[in-house]
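**Q** Sequence and predicted model, in that order:
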Amino acid sequence: AAGLQISNRLTRQIKGLSVAVKNANDGISIAQTAEGAMQESTSILQRMRELALQSANGSNSEDDRTSLQQEFTALSGELNRIASTTTFGGRNLLDGSFGSTAFQVGASANETISVQHERR
């Protein structure tokens, strides 16, 4: 009876740890998804800065400025699209609505990692 009890306890711990590993991997995936979107957003913002500086050049024609503005506007739309469509598990990661979540990453109830996204 004691051997069966020990076996059952160890089996429960193993199953709990397996779920904890999956939860930790979900947390990593959320971070990777957000990071990829932020890297793309950074590239877009850098290009928008280049366009703004290029547009400030006094030698540009009206057609040049119009073309630069069109690209800038398209990039702004892409930036908004990234912010509104970057999701994980049905939750938006970049629009400020994510709030916080906790991941159970161990076999014990107090073994959690919290992730918070604050709108600034």
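**A** Everything's here; your move.
**Q** For the rest of this, base every contact and every neighbour count on C-alpha atoms.
**A** Noted.
**Q** what's the helix or strand containing Glu71 in contact with?
**A** Using DSSP states H and E, Glu71 sits in helix 62-85. Helix 62-85 has contacts (CA atoms under 8 Å, 6 or more residues apart in numbering) with Ala37, Ser41, Ile44, Met48, Leu51, Ser55, Asn92, Leu93, Leu94, Asp95.
**Q** one more structure, for comparison:
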Amino acid sequence: MAIGARLNSEVQSLKTATVNVGQANAMLQIADGGMATIDDIMVRMKTLAVQASSENLSAVERGFAFSEFDTLRSELDRVADSTKFNGVQLLAGQDVLGVDPTVFAAGAADIGAADGFVSFDIAADATGVADTD
């Protein structure tokens, strides 16, 4: 009887482990979907930044690029904030493992004319048009 009880206990433990693995898989799929969306947004943001750095664009066109860039930045935050599993935010901008996130911040690298950039500034003036040099 003791052997049967032990085997029954192990079967129940394995069933619970199977459920846990299924839930972990679902959580990873949700996180992967959110990260794929963020990747698409960041690729578009990079494309806009490169286009805006071209001297072939007028101030109005750069303003449109800035507007889309700003909208994409808001969408990136929205996706990160709304990617949740069982109420747990998966893509929150939290300090993970003591890594300083400012180390990876945009603009940390010195990008210059040798890299193909003349100048690009995404700060808008009072009219909402991006101020570009």
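**A** Arrived safely. Only a predicted model underlies this, so the values are computations on that prediction, with no experimental measurement involved.
**Q** which of the contacts of helix 62-85 of structure 1 sit farthest apart?
**A** Farthest-apart pair in the contacts of helix 62-85 of structure 1 is Ser55 and Asn92; separation 33.9 Å (CA to CA).
**Q** Spatially central residue for structure 1, please.
**A** In structure 1, the centroid-proximal residue (CA atoms, centre = their mean) is Ala34; its distance is 1.6 Å.
**Q** What lines up with that one in structure 2?
**A** Here Ala34 of structure 1 is matched to Ala31 in structure 2, going by TM-score structural alignment.
**Q** One more: Gln69 of structure 1?
**A** Correspondence of Gln69 of structure 1 to structure 2, assessed by TM-score structural alignment: Phe66.
**Q** got the contact list for Gln32 of structure 1?
**A** Listed by CA under 8 Å, 6+ apart, Gln32 of structure 1 has no contact partners.
**Q** tell me which element it falls in.
**A** Using DSSP H and E, Gln32 of structure 1 falls in helix 2-55.
**Q** and Ala65 of structure 2, how many residues sit next to it?
**A** Here the number of neighbours of Ala65 of structure 2 (other CA atoms under 10 Å) works out to 22.
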